[in-house]
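Undergrad: sharing a model prediction with you, sequence too.
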Amino acid sequence: MDFQAFLITFREALEALLIIGVIVTYLTRIGESKWNKWVWLGVFLALLSSYGVALAFQVVLTGFAAMASHIYLKIGILLVSSALLTHMILFMAKQGRDMRGEVQSKVAAILTTGSVINMLVHAYLITLREGIETVFFFAAISGGDIEQAIRSWGALLGLVVAIVVAWTFFRGARKVPLGTFFKITGAFLVLIAAGLLVQGVGIMQDVGMLGTLYKTPGGQIGALYDLTWLMPEHPQDYEHYLRDYGVAPLIDGQVGIFFKAFLGYTQDPSVEEFLAYWGYYFLVFALIVRQRKKESAAVETPIIQP
């Protein structure tokens, strides 16, 4: 169980730390680090909320059947987080163009109240999502004894390693020119937001909230393609493939489950998951292009003197 706890904690903590790190680094790079305390407040409140969820399932609820209701909370968090992150992507794209890399000697970016609230709420939601997922994963591997999993050396070591990896990543990011930083983090956040969206779509199909355009002869949700042979999205899928075909997939399921949680990877996507994933990229690209055209038109419009 210790090794399982290590993998779970490392994966969930690293995802949250990377996203929170992007927000904090972004605020610092544009000279608005005074807002960082509110981001960390969101993280702290999310940790308290996650602890409350763990306590509720440990003390109040009994049996895994009672935990089924968490799925609807997870769907809501995934979709809201994707929307908030999209707003942040567009906001960062606008600021990145206005600053023009290192040309300006002083950053004149002004954060609106709405943008600050967006970052705080997103920091809360992304941490809460990872915290709740960790609680349910711990419940599964410990047979319901969540406290035992939390106190294991694997959970502590996973958290420490995630912090070290995230710190190393953002320490190097400080040396990256501001314009390059915005481009890299912008692309990074688009990938994460698309993954959150497609995870939400997939879960809604699993619980019957969303239908499909393509079904198998047996009436099940059909897949456009199947990449289990390359990288299964879960260790169980890895074992099942090895059992059924006598050969192991090229990439281990532990890698697949990381990319699933981090970027929304799916080994056998439905039509809706495929369209949601690639449609999101098209939508964000269209919104950024539209935003640039509006800004260009505003700059080129001549000012008529009275």
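TA: Ah, there it is.

Undergrad: going forward, measure contacts and count neighbours with C-alpha atoms only.
TA: OK.

Undergrad: tell me which residues of the host helix or strand of E272 are tucked away?
TA: In the assignment (DSSP states H and E), E272 maps to helix 271-300. Neighbour-count burial for helix 271-300 flags V271, E272, E273, F274, A276, Y277, Y280, Y281, V284, I288 (criterion: 16 or more other C-alpha atoms under 10 Å).

Undergrad: repeat for stretch 18-29
TA: Neighbour count says stretch 18-29 has L18, I19, I20, G21, V22, I23, V24, T25, Y26, L27, R29 buried, by 16+ other C-alpha under 10 Å.

Undergrad: show me the residue at the heart of this structure, geometrically.
TA: Closest to where the C-alpha atoms of the chain average out (C-alpha atoms, centre = their mean) is I192, at 4.8 Å.

Undergrad: check it against this one:
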Amino acid sequence: MFLANFLIALREGLEAALVVGILVAYLVKIGRRDLLPRLWAGVAVASLVPLAAGAYMTWGPYTMTFAAQEILGGTLSLLAVALITWMILWMGTHAAGQKAGLETSLAGAVDRGGRGIVWIALLAVGRESLETAMFVWATTQSTMNTSAVVPAIAVVCGLATAAALGVLIYAGAVRIDIGAFFRWSGIFLIVVAAGIVSYGIGDLQEASVLPGWGNWAFDLSHLVPTSGIGVVPYTLAVAVVNLNFMPTWLQVFGWVAYLVVVVPLFLRATRRRPRPAGGTTTAATPAPTDKKATTQ
């Protein structure tokens, strides 16, 4: 549970940190440090989004009937998968132009006297925050862990690590291959999402929204370790990829279909994406001039 949520928060947090770094660097480059407080105000408001969304999704369903909880849980799980899948594929095809797009939007806001900068930061960072909240909630629900303590600690640690990396990258103290990081973390999230698809389908089957509950594809529940060394890897597999030793046929179909469709799309998207100069990220720093760019 900790590892899955830590990596989700790290990936989403690092993306948000890079976005903030781009916005900060642009304002510094054009000499408008006076607008930085508005930018940070938008970031602060966006940071509250996952808290509100997470609180509602965690405690709100308990006032509902069992069937309503299952319907809400299954629907939100599939919605979380849809959002994270869209984000992964969008990043694969549009990451190269993200900096230019953000700077264009910010330039327009600056030309209008700084109005709208709060909204740019709010939308850019808020999207990552909401996706993180929904995906972490979905992974927590899929492991049937009613405690919010471990996921909360994992998210805080992941976001703190992402924020520290973002600052170091902005300062030029750390250079990492962002392309490779997002590629491998994207594959990891796709595998996690496939497990959530299976879990969401199971919730909807239990609520009789989808047919097939009780039609097990196989039953290996007798192999579930209850003691000894096998408990640790089993618990880790359940927390990270939603390992299920007794799925329905529809759950198996959903898991396989998701991977068969999304993995090739993701690999195609990342192959098309141009690599940044030098293979590492300097997204938070101004682009070099043409003269410097043409010299080795």
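TA: Received the coordinates, thanks. All values reported here derive from a predicted model rather than from experimental measurement.

Undergrad: that older thread, the helix holding E272 of structure 1 - contacts with which helices or strands?
TA: Helices and strands touching helix 271-300 of structure 1, as assessed by 3 or more C-alpha pairs under 8 Å, 6 or more residues apart in numbering; DSSP states H and E, comprise helix 70-99, helix 178-206.

Undergrad: now do 6 Å
TA: Packed against helix 271-300 of structure 1, as judged by 3 or more C-alpha pairs under 6 Å, 6 or more residues apart in numbering; DSSP states H and E, are the following elements: helix 178-206.

Undergrad: tilt between the helix it packs on and helix 70-99?
TA: Put simply, helix 178-206 of structure 1 runs at 160 degrees to helix 70-99, going by axes from the mean of the first three to the mean of the last three C-alpha atoms, to 10 degrees.

Undergrad: what span of structure 2 lines up against helix 178-206 of structure 1?
TA: Mapped onto structure 2 using TM-score structural alignment, helix 178-206 of structure 1 covers residues 178-206.

Undergrad: mean per-residue distance, that stretch to structure 1?
TA: Here the mean offset of stretch 178-206 of structure 2 against structure 1 after fitting is 1.6 Å, by mean C-alpha distance after the TM-score superposition for structure 1.

Undergrad: picking up where we left off before, so which of the buried residues of stretch 18-29 of structure 1 are in helices?
TA: Members of these lying in helices (criterion: DSSP state H): L18, I19, I20, G21, V22, I23, V24, T25, Y26, L27, R29.

Undergrad: just tell me what the fifth one corresponds to in structure 2.
TA: Taking TM-score structural alignment for the superposition, V22 of structure 1 sits opposite R11 in structure 2.

Undergrad: and the nearest residue to its match once chain neighbours are set aside, how far from P274 of structure 2?
TA: Among residues not flanking R11 of structure 2 along the chain, S185 sits closest, at 7.0 Å (C-alpha to C-alpha, 6 or more residues apart in numbering). As for S185 of structure 2, its distance to P274 of structure 2 is 18 Å (criterion: C-alpha to C-alpha, to the nearest Å).

Undergrad: if we can go back for a sec, nearest to D98 of structure 1 among the buried residues of helix 271-300 of structure 1?
TA: Nearest to D98 of structure 1 among the buried residues of helix 271-300 of structure 1 is I288, at 13.6 Å by C-alpha to C-alpha.
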